[in-house]
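Undergrad: have a look; sequence and predicted model below, questions after that.
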Amino acid sequence: MNKKNFIQLVIAFGFSIPSFFFSLYEGSHLILDSFDWVHTTKFTHFINANPNLPSDISNVDFFIYAVKFRPFFPIVFLITFLYGLFLLLLILQKKYEFVNKISMLLGLILMIVSVFLFSTLTIGTTLFSSISLLYSLCFLLSPLITKKSLKDV
């Protein structure tokens, strides 16, 4: 790994970690909106049958609420985290062949997530799912592109 790639990884993950925590903070406004608990706390309902207290709400539901109604930090997290992950996989593809399969699996998972997020049409979920769909195509196509470019070299 050269210095340029290392700096890009540090910057990408350096921005993704605080933006994830900012997303959880902004999603914690779900506690004040108890009427939206039924529609937004899907993962909490898997864990607890009937969440009555704000402490019952899971962090995943806080993140989903932030994606729906306060999408800035979740989108920054998504872009920076997936860029760092994509760069890391590109670096590892040169050394290990199995990374291509991991990249394609992540692409499929992102595509499935983006399709399911289109079911709730808010500005945040539309942007989040569109970016997820673009990155899923990058993850799916990167093994094909890198194989072709490595054969040409």
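TA: Everything's here; your move. Note that the structure is predicted; figures quoted are calculated from it, not measured.
Undergrad: switch to C-alpha atoms for all contacts and neighbour counts from now on
TA: Noted.
Undergrad: quick one: the helices in the chain?
TA: For the chain, the helices defined by DSSP state H cover 3-27, 37-40, 42-47, 59-69, 72-93, 99-117, 123-152.
Undergrad: among the ones you listed, show me which one is buried the most.
TA: helix 59-69 (a mean of 22; mean count of other Cα atoms under 10 Å).
Undergrad: who are the contact partners of the most centrally placed residue in the chain?
TA: Centrality entry for the chain: nearest residue to the mean C-alpha point is residue 78, 4.4 Å, by Cα atoms, centre = their mean. By Cα atoms under 8 Å, 6 or more residues apart in numbering, the contact set of residue 78 is 16, 128, 131-132.
Undergrad: and which of the residues you listed is nearest residue 87?
TA: Closest approach to residue 87 among those (Cα to Cα): residue 16, at 13.9 Å.
Undergrad: check the contact between the closest one and residue 80; I expect there is one.
TA: Yes. If you go by Cα atoms under 8 Å, residue 16 and residue 80 touch, sitting 5.3 Å apart.
Undergrad: take a look at this one as well, against the first:
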Amino acid sequence: MIQYILAFFVFVFSTLASWYEGSEIRSNPWEWKYSAFFSQMLHGSITNSSDISQLDHFIYAAKFKPAFPLLMALSIIYIVMLTGYWLCRRNNKRFRLFYAGSLLFWMLGAIVADSPTIGGHYFTMLFMAAGAGSAAMALLSVLRAKCWRGEELK
């Protein structure tokens, strides 16, 4: 339970810090075309800083000041993985299926891989590492079931 509480506080702190750092987008009108994705969906063209959505603060922070957005993503990944472990630890089949979801992380990594910003490169590495870790957990579960317990793979 302490792990959940600590991860939750890290998530809340890093979210607030990312939101604050991303508010810099309001003073950079040349970046609105490239980083104000949600605002463009809601308003079409952006004419002044009041048209900027709060969600675009996170995109800007992730692209140009990625420390807190990375911490935010890492803490939410940790919470999800910890929850999956806690829910599936007694059922090997569900455990393997949950951690086989590493494909999702690799897909996220592939989506942001083309980003020319430093934040895009860091997020690509984070998602690829999370995918590799998740795949390793699934593989270890299979090997443990097959080799150490003599369990049949289903």
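TA: Right, received. Where do you want to start? None of these values were measured; they are calculated from a predicted model.
Undergrad: just to revisit the earlier point, corresponding residue for the residue nearest to the centre of the first structure in the second structure?
TA: In the second structure, residue 78 of the first structure lines up with residue 73, judged by TM-score structural alignment.
Undergrad: residue 16 of the first structure too?
TA: By TM-score structural alignment, residue 16 of the first structure lines up with residue 11.
Undergrad: list the contacts for its match?
TA: 71-73, 75-76.
Undergrad: from the residues you listed, which is closest to residue 116 of the second structure?
TA: Distances from residue 116 of the second structure to the contacts of residue 11 of the second structure, taken by Cα to Cα, are shortest for residue 73, at 19.5 Å.
Undergrad: what about that closest one, distance to residue 12 of the second structure?
TA: Note on residue 73 of the second structure: its distance to residue 12 of the second structure, by Cα to Cα, to the nearest Å, is 11 Å.
Undergrad: hmm, back to that, now the contacts of residue 78 of the first structure as JSON lines including distance to residue 47 of the first structure?
TA: Output for the contacts of residue 78 of the first structure, formatted as JSON lines (distance: Cα to Cα, whole Å):
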{"residue": "16", "distance to residue 47 of the first structure": "27"}
{"residue": "128", "distance to residue 47 of the first structure": "25"}
{"residue": "131", "distance to residue 47 of the first structure": "29"}
{"residue": "132", "distance to residue 47 of the first structure": "26"}
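Undergrad: which among those gets closest to residue 86 of the first structure?
TA: Among these, and counting by Cα to Cα, the member closest to residue 86 of the first structure is residue 132, at 12.5 Å.
Undergrad: quick check: that closest one touching residue 108?
TA: No. Using Cα under 8 Å, residue 132 of the first structure is not in contact with residue 108, being 10.5 Å away.
Undergrad: intersection of neighbour lists for these two?
TA: Counting by Cα under 8 Å, 6+ apart, residue 132 of the first structure and residue 108 have no contacts in common.
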